[in-house]
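K.L.:
Dropping a prediction and its sequence here:
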Amino acid sequence: MLCQLYEHEDLKHPSSAEMEVPTKIKSKRLQVLRRSRIPGDAEGHSPRSDVDQEALLPPHLRSRLYDLFGQMEREFEALYADNLASGHQISQRLKLTYKTSTSKIVSSFKTGAATCRLVREFRGHRDGVWEVSVSKTDPQVIGTASADHSARIWFVENGSCLLQYVGHSGSVNSLRFHPSQDLVVTASGDNTAHLWKCQVTKPPFVEQPAPKCHSSEDEIDSNEREDTDGMESSDDKIEPTYIRQPSMELLGHSSVVIAADWMPGGNQVITASWDRMAHLHDAETGEIVSVLSGHDQELTNICSHPSQRLLVTASKDTTFRLWDFRDPSMKVNVFQGHTQQVTSAVFGSNDLVVSGSDDRTVKVWDLKNMRSPITTIRTDSAVNRLSVSANNTIAIPQDNRHIRLHDMQGARLARLLKSNRQGHSRMVCSVCWSDNEAATCDLYSCGFDRHIFGWTIKDTKE
């Protein structure tokens, strides 16, 4: 079309810049029309010189030029409209594809590989429960640490409280059982850790009816149940024995002791504090054997390896550290990958470490290659003190009252019940697996709602 214009010797070739968009075409047409006005026209223009008159296009060419530019303008406008329509169609197609693929992913997640049932409820604490632990000796008992300044030992078979430790003057933040003896270490907000005896005998059996509830991935959450702050706790079936004095008091920290654990063999105790340090104590004398420093902010948790002289410390500085006491120089490795405070780091089998964070992720690390996680599990809420079972199933307690189960590859297995009648009504602070195959419960959980629950987990693939 344009070549017909260029054949006329008096018509200049328009530049490419003048033809980029329809607005520029319109502007160019107006310029051409102004150059082709008749001298002395109705708009009052003065007559042009002889040179200008010779430069004017003949009327038939001027008319033809006007028609060609009009066609060009219409073609550009049509092309522009087609592009808009095509872009909208592509956008809608992408949205539909994304929605379909996302639905398939969500559906695959909802097909859980495990079912969970609540079978025990332990009640008696008068404030939030920070941690739950399972004894490695018989009879089958669990321990809990609470903000009500007490720690309790519970008999699993009937949910009765057997012992109540009241030796701390601050919140009890952690409780861990000795690997082979009837001893417990508790960490407290009073800047100390206490060792105390928890020797118990099997009490007379008092049957506790199991709560009737069942959890599956297709279950829909209902509204939160009523606030339980002012609710009086139910009377214990058996009056607990009170312990008021520790066997040993571990001193040395200048701030809150947030967690404590036993080193393999039980001859040493490790404590973690908000003073940014961890202390290794002799369990018989209480003497500080080593001070572990390096974190930039407060420690949030500590965990020792069940069989090797390894431990991990989690911190608010977004990292966790692996301390290797097998090396005479005590090798330290810093794990970086979280964007907010690391709330938990625990050992799994096969040289794996699992970390959880307030950044709503859980990461699985291989100690043989510690540069980056081998798995990242993304959740919808902050993660608290998690636990890994003997078969490497990760139980993830969260601020949003959920407890989720995943495998080490990140596949979602199940979600434990959260409703207005059963399950936790506030954030879940800690979970702990029982690896005893004959145990009444497979998993225990505790939360800020003061409740401790025992769950059975059944693998639907079996």
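P.N.:
Yes, it's here.

K.L.:
from here on, contacts and neighbour counts on C-alpha atoms
P.N.:
Will do.

K.L.:
what's the neighbour count on Ser307?
P.N.:
By other Cα atoms under 10 Å, 9 other residues sit near Ser307.

K.L.:
could you measure it against Pro264, distance?
P.N.:
The spacing between Ser307 and Pro264, counted by Cα to Cα, to the nearest Å, is 5 Å.

K.L.:
where exactly do the strands run in the stretch 1-150 of the chain?
P.N.:
Applying DSSP state E, counting those that start in this stretch to the stretch 1-150 of the chain gives strands spanning 114-122, 129-134, 141-146.

K.L.:
For Arg385, find the nearest of the ones you listed.
P.N.:
For Arg385, the closest of the strands of the stretch 1-150 of the chain is strand 129-134, at 7.8 Å, according to Cα to Cα.

K.L.:
what's near enough to touch the residue most central in space within the chain?
P.N.:
Centroid-nearest residue in the chain: Arg360, 1.8 Å away (criterion: Cα atoms, centre = their mean). Taking Cα atoms under 8 Å, 6 or more residues apart in numbering, we find Arg360 in contact with 378-383.

K.L.:
how about a cut-off of 10 Å?
P.N.:
Neighbour list for Arg360: 338-340, 377-384, 398-399 [criterion: Cα atoms under 10 Å, 6 or more residues apart in numbering].

K.L.:
So how do I select the buried members of those in PyMOL?
P.N.:
Entered in PyMOL, the line below selects the buried ones among these, by 16 or more other Cα atoms under 10 Å:
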select buried, resi 338+340+377+381+382+383+384+398+399
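
K.L.:
Export the contacts of Arg360 as a markdown table, with columns for secondary structure and distance to Gln53.
P.N.:
Compiled in a markdown table, these are given as follows (DSSP: H, G, I helix; E, B strand; the rest coil; distance: Cα to Cα, whole Å):
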| residue | secondary structure | distance to Gln53 |
| --- | --- | --- |
| His338 | coil | 78 |
| Thr339 | coil | 76 |
| Gln340 | coil | 78 |
| Ile377 | strand | 80 |
| Arg378 | strand | 77 |
| Thr379 | coil | 79 |
| Asp380 | coil | 78 |
| Ser381 | coil | 80 |
| Ala382 | coil | 82 |
| Val383 | strand | 84 |
| Asn384 | coil | 88 |
| Gln398 | strand | 86 |
| Asp399 | coil | 85 |
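
K.L.:
check contacts around Thr318.
P.N.:
Per Cα under 10 Å, 6+ apart, neighbours of Thr318: 295-297, 335-343, 357-359.

K.L.:
So which of those residues is the closest to Val431?
P.N.:
Thr343 (13.0 Å).

K.L.:
does Gly170 belong to a helix or a strand, and which?
P.N.:
Per DSSP states H and E: Gly170 is located in neither a helix nor a strand.

K.L.:
neighbours of it, just the number please.
P.N.:
Neighbours of Gly170 (other Cα under 10 Å): 19.

K.L.:
Tell me if I'm right that it and Thr186 touch.
P.N.:
No - using Cα atoms under 10 Å, Gly170 makes no contact with Thr186, being 11.3 Å away.

K.L.:
So for these two, which residues contact both of them?
P.N.:
Between them, Gly170 and Thr186 share the contacting residues 150, 192, judged by Cα under 10 Å, 6+ apart.

K.L.:
alright, now check it against this:
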Amino acid sequence: MSRSEPSFDDLRSYFRSHSKIREQRAHISKVHSVFWNADGRFLASGSFDKTVAVYSLERDRFQKHHTFRGHTASVDQLCWHRTNPDLLATASGDKTVRIWDVRQGKCASVINTKGENINITWSPDGKTIAVGNKEDLITFIDTRTNKIRVEEPFTFEVNEISWNNTNDLFFLTNGFGCMHVLSYPSLEHQVTLKAHPANCICIEFGPTGKYFATGSADAQVSLWDAHELACLRMISRLEWPVRTISFSHDEKLIASASEDLIIDVAYTETGERVTDIHVEASTFTIAWHPKQYLLAYACDEKDPERRRDAGNVKIYGFSE
């Protein structure tokens, strides 16, 4: 696609000829999380099988690069350093956070935490990792020392966490359909935003910093102005709780997925559907490439007894 700003019609036309899927199997059980690194050369996935897989992407070639082992429980979520393309962090039920160096092919640090970790995010300035556990305790790790800086307990169900792009606000989604916005680094409460009438499950900030979005058990995606903290529109085509959302590199597209057998790809400016990706099972993790219209995703096991789809990671958006 040309470097000029793509219109809705441009994007619809583009995906008519770029709907091919590449697939890799690197795990033996369900994939919980997929995430691209900063320069888009590597994709990582974390699995119930306790491993972390890293794949390389060169032109149209999508292949397994390395498997990291060391966690003793499920790897529930992972994230890359925002600017260093070789550093990857993982959150696990084994009560640790691990930082992996892809260039060296090994674990660079293990940080012990107090509970079974379920979500993780890396600050935009690269200095802090925040990890949340099943007891709704958020632990902030100083990545210059790999030591815990502060632990912050919450009295409500925390589903997902994120900094804004300017690193001065910290967001938490909760079980009452709200987003709690804290100042950072003071962690003082600023405002509670009512986003949905049901459980607010996931949150994602767009790469350019213009938008952020939340997904909810009400089967809707709410799109927000990141500067005004004002809701702009709702996207309401899925029928099941929205488990995962992702913005494209230019924020022109937002993808959302659930237990529906499609991944919805919407035009951010209007909420109109650009395309949908048909899948064979529930999809709980998706991630757009940081430079191209390539969407990575992983589905649940289509047939749990035969485990035919367990461990598969796919990328949509290659030319036919």
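P.N.:
Looks like it came in fine. Given the structure is predicted, the values throughout are model-derived calculations rather than measurements.

K.L.:
rewinding a little: counterpart of the residue nearest to the centre of structure 1 in structure 2?
P.N.:
Counting by TM-score structural alignment, Arg360 of structure 1 lines up with Ala219 in structure 2.

K.L.:
Not counting its neighbours along the chain, what's nearest its match?
P.N.:
Excluding its sequence neighbours, the residue lying closest to Ala219 of structure 2 (Cα to Cα, 6 or more residues apart in numbering) is Pro241, at 4.4 Å.

K.L.:
Tell me who's in contact with that neighbour.
P.N.:
Contacts of Pro241 of structure 2 by Cα under 10 Å, 6+ apart are 198-201, 215-221, 257-260.

K.L.:
just the buried members of these?
P.N.:
198-201, 215-221, 257-260.

K.L.:
Among these, which are located in strands?
P.N.:
200-201, 215-216, 221, 257 (DSSP state E).

K.L.:
Which of the strands of the stretch 1-150 of structure 1 sits closest to His424 of structure 1?
P.N.:
With Cα to Cα as the yardstick, what comes closest out of these is strand 114-122 (10.7 Å).

K.L.:
Return the list of helices and strands in contact with the closest one.
P.N.:
Judged by 3 or more Cα pairs under 10 Å, 6 or more residues apart in numbering; DSSP states H and E, strand 114-122 of structure 1 is in contact with strand 160-165, strand 403-407, strand 412-415, strand 443-447, strand 452-459.

K.L.:
can you rerun that using 6 Å?
P.N.:
strand 452-459 (3 or more Cα pairs under 6 Å, 6 or more residues apart in numbering; DSSP states H and E).

K.L.:
For the strand it packs on, buried residues please.
P.N.:
Buried residues in strand 452-459 of structure 1, defined by neighbour count with 16+ other Cα under 10 Å: 452-457.

K.L.:
again, but for stretch 265-276 of structure 1
P.N.:
Quick answer for stretch 265-276 of structure 1 (16+ other Cα under 10 Å): 266, 268-276.

K.L.:
gap between the two ends of it?
P.N.:
Taking Cα to Cα as the criterion, the two ends of stretch 265-276 of structure 1 lie 26 Å apart.

K.L.:
quick one: that stretch aligns where in structure 2?
P.N.:
So stretch 265-276 of structure 1 sits over residues 125-136 in structure 2, by TM-score structural alignment.

K.L.:
before we move on, back to that, will you turn the buried residues of strand 452-459 of structure 1 into JSON lines that also has distance to Ser160 of structure 1?
P.N.:
JSON lines is the format used below for the buried residues of strand 452-459 of structure 1 (distance: Cα to Cα, whole Å):
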{"residue": "Ile452", "distance to Ser160 of structure 1": "12"}
{"residue": "Phe453", "distance to Ser160 of structure 1": "13"}
{"residue": "Gly454", "distance to Ser160 of structure 1": "13"}
{"residue": "Trp455", "distance to Ser160 of structure 1": "16"}
{"residue": "Thr456", "distance to Ser160 of structure 1": "19"}
{"residue": "Ile457", "distance to Ser160 of structure 1": "22"}
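
K.L.:
that older thread, the strands of the stretch 1-150 of structure 1 into JSON lines, with extra columns for distance to Ile302 of structure 1?
P.N.:
Listed next are these as JSON lines, based on distance: least, Cα to Cα, whole Å:
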{"stretch": "strand 114-122", "distance to Ile302 of structure 1": "25"}
{"stretch": "strand 129-134", "distance to Ile302 of structure 1": "13"}
{"stretch": "strand 141-146", "distance to Ile302 of structure 1": "15"}
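
K.L.:
among those strands, which is nearest Asn391 of structure 1?
P.N.:
Counting by Cα to Cα, Asn391 of structure 1 lies closest to strand 114-122 out of the strands of the stretch 1-150 of structure 1; the figure is 13.5 Å.

K.L.:
Now do that closest one: distance to the chain's middle.
P.N.:
23 Å (Cα atoms, centre = their mean, to the nearest Å).

K.L.:
And Ser146 of structure 1, what's its match in structure 2?
P.N.:
Match for Ser146 of structure 1 (TM-score structural alignment): Ser47.

K.L.:
hang on, I meant Ile288 of structure 1
P.N.:
Match for Ile288 of structure 1 (TM-score structural alignment): Ile148.

K.L.:
hang on, that match is in a strand, isn't it?
P.N.:
Yes - Ile148 of structure 2 forms part of a strand when assessed by DSSP: H, G, I helix; E, B strand; the rest coil.

K.L.:
quick one: which helix or strand includes the closest residue to it other than its chain neighbours?
P.N.:
Nearest in space to Ile148 of structure 2, with sequence neighbours left out and distances taken as Cα to Cα, 6+ apart, is Ile141 at 4.3 Å. Using DSSP H and E, Ile141 of structure 2 sits in strand 137-142.

K.L.:
what's next to that strand, contact-wise?
P.N.:
127-132, 147-153 (Cα atoms under 6 Å, 6 or more residues apart in numbering).

K.L.:
With distance to Glu23 of structure 2 added, can I get these in CSV?
P.N.:
Formatted as CSV, the contacts of strand 137-142 of structure 2 follow (distance: Cα to Cα, whole Å):
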residue, distance to Glu23 of structure 2
Lys127, 34
Thr128, 33
Ile129, 30
Ala130, 31
Val131, 29
Gly132, 30
Lys147, 37
Ile148, 37
Arg149, 40
Val150, 40
Glu151, 39
Glu152, 39
Pro153, 40
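
K.L.:
coming back round to it: with respect to Lys26 of structure 1, which of the buried residues of strand 452-459 of structure 1 is nearest?
P.N.:
Distances from Lys26 of structure 1 to these, taken by Cα to Cα, are shortest for Ile457, at 73.2 Å.

K.L.:
I'd assumed Val119 was in contact with that closest one.
P.N.:
No - counting by Cα atoms under 6 Å, Ile457 of structure 1 does not reach Val119; the two are 10.4 Å apart.

K.L.:
Fine by me, we can end here.
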